[in-house]
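J.: the sequence and its predicted three-dimensional model are supplied below.
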Amino acid sequence: MAKKELPAHIAAALAGAGGAGDSAGQTWAGRDLSGEGNPLHQFDHDDGSTDPAYEAALQWLAAGTGGEAEVVAALANARVFVPIVATLGEEAEGSGGLTSDKQADMALVTLQAPDGRRALPAFSNTAALEAWHPEARPVAVYAPRAALAAVSEDAELMVMDPGAALTFVVRRPAVWALAKQHEWVPSYRDPGLLDWVAEATSAEEAVMAASVEPGTGIAVRAADGSVVAGGGHGPELRLVLQVRDGLGREELAGLAGRIQDRLQARQEFAERVDSLELKFTR
């Protein structure tokens, strides 16, 4: 089985983050890694605490004075930690029929979300990472680099601080926006979706009106029991359809299927919307 390599930028950060020696086998002892002489080492004076802008954005989200867009915007310039763990490699037969010892490789940790999708855990501070996985090695990278690592690992989600007092899930469109260093607009705030919804429902005589709103899945429950309106992993966009009276269950199911198929067939919609739920009103 071929060895699975770490994403290049994570491997580079790992090589410069510590250990007995550098990638050339030269010891770190007696070497000064700080200052302009080492421009690749961007976190010389990092104390491992949470980025202040990200922490403030989370507090505003919890207080109801900020939203998910502000949290992701703060992450765009924040340093985070991705967990790396050692994995044992396979034994190999060397010259003379001798078998070499197993070697420990380093691998990114990924999770499986409740809906089955792959997720990359990332941490705003070292204490949160250590509490979650004491044996994991923290690698400091900017959040857009972590998003690139998530994409390279086929992870659609990035979970910030799993197991902490407040966990924030960065959804697929936001992960891609971070990786591309673009601004992210939540789908329920995206005015462009209304035109596509109108187009998808225009052929349905049973639909009297259509609108969009935040889905039931954006909320998350914090450790203290409070409900925070953002950071959840469930459906983030709700399509509300006002339909005429008299439609049965099978007719409503067929209507929902046709509309969803039309929306998903539009690439821009599929890229901007992570998950969709429908609600019928009369």
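T.: Sure thing, it's come through.
J.: for the rest of this, base every contact and every neighbour count on C-alpha atoms.
T.: Noted.
J.: longest helix in the chain, please.
T.: When secondary structure is assigned using DSSP state H, the longest helix within the chain turns out to be helix 249-265.
J.: tell me the buried residues in that one?
T.: Across helix 249-265, burial judged by 16 or more other C-alpha atoms under 10 Å covers Leu255, Ala256, Ile259, Gln260, Leu263.
J.: can you show me the strands along the stretch 101-250 of the chain?
T.: For the stretch 101-250 of the chain, the strands defined by DSSP state E, counting those that start in this stretch cover 104-108, 111-112, 118-122, 137-142, 157-160, 168-170, 207-214, 220-221, 227-228, 237-243.
J.: tell me if I'm right that Leu58 and Val71 touch.
T.: Yes - Leu58 is within contact range of Val71, at 6.2 Å (criterion: C-alpha atoms under 8 Å).
J.: between these two, which one's more packed in?
T.: Leu58 (26 against 23; other C-alpha atoms under 10 Å).
J.: and the more buried one, what element?
T.: For Leu58, the host element (DSSP states H and E) is helix 52-63.
J.: distance from that helix to the middle of the chain?
T.: Relative to the mean C-alpha coordinate of its chain, helix 52-63 is positioned 17 Å out (C-alpha atoms, centre = their mean, to the nearest Å).
J.: what's the answer for stretch 209-221, then?
T.: Averaged C-alpha coordinates place stretch 209-221 at 19 Å from its chain's average position (C-alpha atoms, centre = their mean).
J.: contacts for it?
T.: Judged by C-alpha atoms under 8 Å, 6 or more residues apart in numbering, the contacts made with stretch 209-221 from elsewhere in the structure are 166-167, 188, 194, 197-198, 201, 227-243, 276-277.
J.: ok but Thr87 is inside a strand, no?
T.: Yes - going by DSSP: H, G, I helix; E, B strand; the rest coil, the assignment for Thr87 places it inside a strand.
J.: give me the neighbour count for it.
T.: By the measure other C-alpha under 10 Å, the count of residues near Thr87 is 13.
J.: ok, it - contacts?
T.: Ala104, Asp105, Met106, Ala107.
J.: likewise for Glu130?
T.: Going by C-alpha under 8 Å, 6+ apart, Glu130 touches Ala136.
J.: adding another structure so you can compare the two:
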Amino acid sequence: MEHRPAPGNPEPGNPEPGNPAPARQLPGHIAAALAGAGGATDSAGRPWAGRSLSGDDATIHNFEDDDGAADAGYLAALAALADGSGDEAAVVAALATARVFVPVLATLAEEGEGAAGLHSDKQADMALVTLKAPDGRTAMPAFTSASALQAWHPEARPVAVYAARAALSAVAEGAELLVLDPGSAVTFVVRRPAVWALAQQQDWTPSYADPELARNLGGAVAGFPAVRRVEIHPGSGVATLAADGSRLPGGGAGPELRVVLYLEDGLDAAGVQSVVSGLNSAWAQNEVFAERVDSIEVTLQRAAP
């Protein structure tokens, strides 16, 4: 059973410029980091809003001597994930210093009324692109190379930013997922806890490998004597599939955490439901759980006698 619906890969063919979903309540330190960084701006700190398609605004990016290729550190971390010598935490860590391209699209601004009641022509502004995941959450696409972005949407304009600033922009837009290279050979999804960590330029530990989270979950079951022990493992949504059908053990959209509850023998259905509901409520009130877990699935096992 799942604690919340698990999203699939967002559809790359349906970009939704500037359409934020309701955001989860941000912890105070994350809200402060977002406010201090200036929100959704480009790598030079300029606002996305009010951009035109001409003049200086038509430049692709502000990174000098950037050939538009994917960051070598990110590619190496992704290759290590694929061959089993690395993990998804290392991929997110590589993003901390990587440049990515955020797509923006032209939108028509409202007509304005000028002097003597004359209407001005509609203006072309630039809007940040967001996507809708199948579970309704908002996702922000980002691309590790200019060519990947252009293949995804030829009319989108690539704006180069550090991935940490892209994560800040995702938080500002109410996006809980940062989707890297949708429609490419490998699409890697950065889930909400990792997005928040990246936005703050902090290290991220996956929930299924987090010892402090494991201790918190274990402490919560102390009030439920029918639960003999609890274990955490990677969830069924941790892995992602490459375009060639190969499986990568990371970068999926979730659920990323599987909680195994070992219950005493003899519980009826009502007793099991009471335990699971009570634990869900206890976990939801736990600050560590709320901040570090994106989505979970709960598995029930009979405890050994």
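T.: Thanks, I have it. In this text the structure is predicted, and so the values were computed from the model without any measurement.
J.: wait, Gly18 of the second structure sits on Leu128?
T.: Yes - using C-alpha under 8 Å as the test, Gly18 of the second structure is close enough to Leu128 to be in contact (5.6 Å).
J.: for the two, indicate the residue with more neighbours.
T.: Legend: neighbour count by other C-alpha under 10 Å for Gly18 of the second structure and Leu128, higher for Leu128 (27 against 17).
J.: for the aligned partner of the more buried one in the first structure, which non-adjacent residue is spatially closest?
T.: When the first structure is aligned by TM-score structural alignment, Leu128 of the second structure is paired with Leu108. Spatial nearest neighbour of Leu108 of the first structure, chain neighbours left out: Ile84 (4.8 Å); criterion: C-alpha to C-alpha, 6 or more residues apart in numbering.
J.: distance check, that neighbour against Gln264 of the first structure.
T.: Distance of Ile84 of the first structure to Gln264 of the first structure, given as C-alpha to C-alpha, to the nearest Å: 36 Å.
J.: cool, Pro121 of the first structure as well?
T.: When C-alpha to C-alpha is the yardstick, Pro121 of the first structure and Gln264 of the first structure sit 28 Å from each other.
J.: do the same with Tyr142 of the first structure
T.: Remark: distance between Tyr142 of the first structure and Gln264 of the first structure (C-alpha to C-alpha) = 32 Å.
J.: now Arg171 of the first structure
T.: Counting by C-alpha to C-alpha, the gap between Arg171 of the first structure and Gln264 of the first structure amounts to 17 Å.
J.: go on, Ala149 of the first structure?
T.: Computed as C-alpha to C-alpha, the Ala149 of the first structure to Gln264 of the first structure distance reads 26 Å.
J.: what does Ala56 of the first structure give?
T.: For Ala56 of the first structure, the distance to Gln264 of the first structure equals 35 Å [C-alpha to C-alpha].
J.: rewinding a little: okay, the strands of the stretch 101-250 of the first structure in TSV with distance to Lys180 of the first structure next?
T.: Listed next are the strands of the stretch 101-250 of the first structure as TSV, based on distance: least, C-alpha to C-alpha, whole Å:
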stretch	distance to Lys180 of the first structure
strand 104-108	21
strand 111-112	23
strand 118-122	17
strand 137-142	13
strand 157-160	15
strand 168-170	14
strand 207-214	25
strand 220-221	26
strand 227-228	27
strand 237-243	23
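J.: that older thread, find me the equivalent region of the very next helix or strand once past the helix holding Leu58 of the first structure in the second structure.
T.: Counting by DSSP H and E, the element after helix 52-63 of the first structure in chain order, helix or strand, is helix 68-75. Helix 68-75 of the first structure corresponds to residues 88-95 of the second structure when matched by TM-score structural alignment.
J.: with stretch 130-143 of the first structure instead?
T.: Counting by TM-score structural alignment, stretch 130-143 of the first structure sits on residues 150-163 of the second structure.
J.: rewinding a little: got a list of what the match of Leu128 of the second structure touches?
T.: When the contact criterion is C-alpha under 8 Å, 6+ apart, the partners of Leu108 of the first structure are Leu6, Val82, Pro83, Ile84, Val85.
J.: where's the fourth one relative to Pro134 of the first structure, distance?
T.: Read it as Ile84 of the first structure. Relative to Pro134 of the first structure, and taking C-alpha to C-alpha, Ile84 of the first structure is found at 11 Å.
J.: between those two, which one's more packed in?
T.: Each of Ile84 of the first structure and Pro134 had its neighbours counted (other C-alpha under 10 Å), and the higher figure belongs to Ile84 (22 against 12).
J.: ok, so of the buried residues of helix 249-265 of the first structure, who is nearest Ser49 of the first structure?
T.: Each of the buried residues of helix 249-265 of the first structure was scored against Ser49 of the first structure by C-alpha to C-alpha, and Leu263 proved nearest at 42.2 Å.
J.: OK, contacts around that closest one?
T.: Contacts of Leu263 of the first structure were listed using C-alpha under 8 Å, 6+ apart, and they are Trp196, Val197, Ala200, Phe269, Ala270.
J.: ok, those in the second structure, which still hold?
T.: Retained contacts for the contacts of Leu263 of the first structure in the second structure, judged by both residues aligned by TM-score structural alignment, their matches' C-alpha atoms under 8 Å, are Val197, Ala200, Phe269, Ala270.
J.: from the residues you listed, which two are the most distant?
T.: Greatest spatial distance in those: Ala200 and Ala270, 13.5 Å, computed using C-alpha to C-alpha.
J.: neighbour count winner among those two?
T.: In terms of neighbours (other C-alpha under 10 Å), Ala200 is the more surrounded of Ala200 of the first structure and Ala270; the figures are 17 against 13.
J.: report the central residue of the second structure.
T.: Within the second structure, one residue has its C-alpha closest to the average C-alpha position: by C-alpha atoms, centre = their mean, that is Leu177, at 2.3 Å.
J.: measure that one to Arg137 of the second structure for me?
T.: From Leu177 of the second structure over to Arg137 of the second structure the distance is 8 Å, taken as C-alpha to C-alpha.
J.: can you check Ala270 of the second structure too?
T.: Separation of Ala270 of the second structure from Arg137 of the second structure (C-alpha to C-alpha): 32 Å.
J.: for Ala185 of the second structure, same thing?
T.: With distances taken as C-alpha to C-alpha, Ala185 of the second structure is found 23 Å from Arg137 of the second structure.
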